[in-house]
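Chemist: coords below, sequence missing:
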């Protein structure tokens, strides 16, 4: 849960680097919360209003941690725009998020610990 809160606190931080653990733990917890809120929406018959609001609230932190993750592997944050290509772009972005971090300080900052 600490990784999730760390990303939320740094929701507009597009500078620096994010480790694989930070990115994937946020992604996992976010997916679980979205799933649970979708279930709540179905039981409350609210037409995905609750999960939609949550999705909008976490959109900026998700983009920010994705950009920082790209920085960690030495790519520019502009690579995040590849996700605009339907289906294939998202797959490419998820594959890039799986790459190992650069072991040394790069132009985006020191190695995250």
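Modeler: In hand now; what should we look at? It should be emphasised that the depicted structure is a prediction, and the values quoted were computed from it without experimental measurement.
Chemist: rest of the way, CA atoms for contacts and neighbours
Modeler: Fine.
Chemist: Which positions in stretch 84-102 come out as buried?
Modeler: Neighbour-count burial for stretch 84-102 flags 89, 90, 93, 96, 97, 101 (criterion: 16 or more other CA atoms under 10 Å).
Chemist: what's the neighbour count on residue 37?
Modeler: Other residues lying near residue 37 total 19 when counted by other CA atoms under 10 Å.
Chemist: For residue 79, which three-state class applies?
Modeler: When states are read from DSSP: H, G, I helix; E, B strand; the rest coil, the local structure at residue 79 comes out as helix.
Chemist: sorry, that was for residue 86
Modeler: In the three-state summary, residue 86 is assigned as coil, counting by three-state DSSP.
Chemist: and what of the one 10 residues further on?
Modeler: At residue 96, secondary structure determined by three-state DSSP is helix.
Chemist: could you list every residue that touches it?
Modeler: The contact partners of residue 96, taken as CA atoms under 8 Å, 6 or more residues apart in numbering, are residue 70.
Chemist: One more: the one 10 residues further on?
Modeler: When contacts are counted by CA under 8 Å, 6+ apart, residue 106 touches residue 74.
Chemist: structure B:
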């Protein structure tokens, strides 16, 4: 499992990269971080009445959402799906729920067309040790 600091560091450094894979823990820790940042920015910049401050806040929030979108694409890659699956959110009523379910699926346990598994699963972990 990826720790929160590693997940946030990976998310930030890979903001403009749609290649590769992101584990479930990496994705969800980064989602929590991004929501906290967006709420903080919205709260901070809503206090200003000038158009410049609102513009800076809006651009900052858009950058955070772009970063979150790239993490979502890498998470879809981890499940073996194309990033185009993110467009499923455009389906009325069920799209957002369906995308949420896709984000919670386990990773493919082997290398796929998007890269190697970030944290390989030990195939012998479920077997009892020999006596």
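Modeler: Right, received. Where do you want to start? These numbers come from a predicted model, not from an experiment.
Chemist: re earlier: turn the buried residues of stretch 84-102 of structure 1 into a markdown table, columns for distance to residue 112 of structure 1.
Modeler: Formatted as a markdown table, these follow (distance: CA to CA, whole Å):
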| residue | distance to residue 112 of structure 1 |
| --- | --- |
| 89 | 26 |
| 90 | 24 |
| 93 | 20 |
| 96 | 17 |
| 97 | 15 |
| 101 | 9 |
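Chemist: you'd agree residue 20 of structure 2 is up against residue 114?
Modeler: Yes: with contacts defined as CA atoms under 8 Å, residue 20 of structure 2 counts as touching residue 114 at a distance of 5.3 Å.
Chemist: what touches both of these two?
Modeler: Between them, residue 20 of structure 2 and residue 114 share the neighbouring residues 77, 78, with contact defined by CA under 8 Å, 6+ apart.
Chemist: Per the alignment, residue 89 of structure 1 pairs with which residue of structure 2?
Modeler: Here residue 89 of structure 1 is matched to residue 95 in structure 2, going by TM-score structural alignment.
Chemist: Correction: the previous question concerned residue 61 of structure 1.
Modeler: Here residue 61 of structure 1 is matched to residue 67 in structure 2, going by TM-score structural alignment.
Chemist: Where does residue 108 of structure 2 fall, secondary structure wise?
Modeler: Remark: residue 108 of structure 2 resides in no helix or strand, with elements defined by DSSP states H and E.
Chemist: Could you pull up the residues touching it?
Modeler: For residue 108 of structure 2, the set of contacting residues under the criterion of CA under 8 Å, 6+ apart consists of 78, 79, 80, 117.
Chemist: so which of those hold up in structure 1?
Modeler: Retained in structure 1 (both residues aligned by TM-score structural alignment, their matches' CA atoms under 8 Å) from these: 78, 79, 80, 117.
Chemist: Cross the residues you listed against helices and list the overlap.
Modeler: When DSSP state H defines the helices, the subset of these inside them is residue 78.
Chemist: Same list (the kept ones among the contacts of residue 108 of structure 2) but as JSON lines, adding neighbour count and distance to residue 57 of structure 2.
Modeler: Shown next, in JSON lines, are these (neighbours: other CA atoms under 10 Å; distance: CA to CA, whole Å):
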{"residue": "78", "neighbour count": "30", "distance to residue 57 of structure 2": "32"}
{"residue": "79", "neighbour count": "22", "distance to residue 57 of structure 2": "33"}
{"residue": "80", "neighbour count": "19", "distance to residue 57 of structure 2": "35"}
{"residue": "117", "neighbour count": "18", "distance to residue 57 of structure 2": "36"}
